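**Student:** Have a look; sequence and predicted model below, questions after that.
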Amino acid sequence: MEIDAWLWWLIGATALGIALVVTAMPELGMLAVGAIGAAVVNGLFGGGAVAQVVVFAVISTAGIAVVRPIANRHRAQRPQLATGVDALKGRQAVVLERVDASGGRIKLAGEVWSARALDTDRAYEVGQEVDVVDIEGATAIVM
């Protein structure tokens, strides 16, 4: 019993799909799509071996050429929505207890935080507004 070429292409596409899931390499997904294209050329249009390989190569290369730059651009972007302590950096707070290089208390985003001054020579008095420049553990660094 002889297996048709389109079935071999689908078996290859399945293997590439499994490898994609295991390795998370999007290039393998593009190769799998190319293999499906080659299976379609053989199964529906009766294309020969050369046509199948050409379709596989063209679809795979085009997919990689289009998807890779998009994936790199998305990987390089920072998240647009800051969460956790990153969302608190740059916000303003109100001093509740005098803040200097050794410590103090501020009200930040509705919560009371321990704080210390970024500049060791500077002190902030009660009621004064300060900017949060960093968070170290549970302490806000302010200026």
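**Tutor:** Yes, it's here.
**Student:** alpha carbons only for contacts and neighbour counts from here, please
**Tutor:** Fine.
**Student:** Name the helix or strand for residue 141, please.
**Tutor:** Residue 141 belongs to strand 139-142 when assigned by DSSP states H and E.
**Student:** What is that strand packed up against?
**Tutor:** Applying 3 or more C-alpha pairs under 8 Å, 6 or more residues apart in numbering; DSSP states H and E, one finds that strand 139-142 contacts strand 111-117, strand 129-136.
**Student:** buried stuff in the last one?
**Tutor:** Put plainly, it is strand 129-136. For strand 129-136, burial by neighbour count (16 or more other C-alpha atoms under 10 Å) applies to 129, 130, 131, 132, 133, 134.
**Student:** Put this next to the first one:
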Amino acid sequence: MDWLADNLWQTWLGVAIVLGVAEMFSLDLVLIMVAAGAVAGMIVALVGAPFAIQALVAAGASVAMLALVRPQLARRFHGGPELSLGHGKLVGQRAVVTETITGLDVGRIRLAGEIWSAAPYDEHLTITPGQTVEVLAIKGATAYVHPVATLDS
């Protein structure tokens, strides 16, 4: 029993390693926080504190890591920018009309460096070349646009 008391820090280190390896399989960031608590228990064991103090420090450090560190890490790892792919990334962008657009005739716009066929979102509008429009929807290869209000000086 004296050997265990003298080498308790190695037990804490073993627990931390096992929890760290288990975290690789779960990827929940819970076991790694408990492993950090085990490392804190190991440090207290190296100082020579009794087992009860080691266990309290390990538990306290684990709870603190779970409450303070894990939410921020989880937000950073699991969050990220929304990815818009295909036509979805063009909706909401502005374009310049290159060919007259009416409700009866499909015109052309320059959108993201490319020429697109375009129709007015409101079919009663006529949009002339040079006007700036906003893309409200894309259906097939046609962008449905609406003119952007400008301030005349």
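**Tutor:** Arrived safely. Model, not experiment: these values are computed from the prediction.
**Student:** Superposing both, give me the TM-score.
**Tutor:** With the length set by TM-score structural alignment, normalised by the length of structure 1, the two chains reach a TM-score of 0.73; 140 aligned residues with a C-alpha RMSD of 3.3 Å.
**Student:** Do a quick rundown of the helices in structure 2.
**Tutor:** Applying DSSP state H to structure 2 gives helices spanning 2-6, 8-26, 31-47, 51-64, 70-78.
**Student:** closest to residue 2 of structure 1 out of the helices and strands packed on strand 139-142 of structure 1?
**Tutor:** Residue 2 of structure 1 lies closest to strand 129-136 among those, at 67.3 Å (C-alpha to C-alpha).
**Student:** And that closest one against structure 2, how far off on average?
**Tutor:** For strand 129-136 of structure 1, the mean distance to aligned residues of structure 2 following superposition is 2.8 Å (mean C-alpha distance after the TM-score superposition for structure 1).
**Student:** Then stretch 53-67 of structure 1?
**Tutor:** By mean C-alpha distance after the TM-score superposition for structure 1, the fitted stretch 53-67 of structure 1 averages 0.9 Å away from its aligned residues in structure 2.
**Student:** matching residues in structure 2 for that stretch?
**Tutor:** The alignment of stretch 53-67 of structure 1 onto structure 2 (TM-score structural alignment) covers residues 55-69.
**Student:** Which positions in the matching stretch come out as buried?
**Tutor:** Residues of stretch 55-69 of structure 2 classed as buried under the neighbour-count rule (16+ other C-alpha under 10 Å) are 55, 57, 58, 59, 60, 61, 62, 65, 66.
**Student:** Excluding covalently adjacent residues, which one is nearest to the second one?
**Tutor:** Residue nearest to residue 57 of structure 2 in three dimensions, not counting chain neighbours: residue 41, with 5.8 Å by C-alpha to C-alpha, 6 or more residues apart in numbering.
**Student:** Also residue 8 of structure 1?
**Tutor:** residue 39 (7.9 Å).
**Student:** Isn't the one you found up against residue 5?
**Tutor:** Yes - assessed by C-alpha atoms under 8 Å, residue 39 of structure 1 is found in contact with residue 5 at 7.2 Å.
**Student:** so residue 9 of structure 1 makes contact with residue 33?
**Tutor:** No - between residue 9 of structure 1 and residue 33 there is no contact under C-alpha under 8 Å: 10.1 Å.
**Student:** Next, work out how far apart the spatially most central residue of structure 1 and residue 30 of structure 1 are.
**Tutor:** For structure 1, residue 75 is the residue whose C-alpha lies nearest the centre (C-alpha atoms, centre = their mean; 4.9 Å). Per C-alpha to C-alpha, to the nearest Å, residue 75 of structure 1 is found 18 Å from residue 30 of structure 1.
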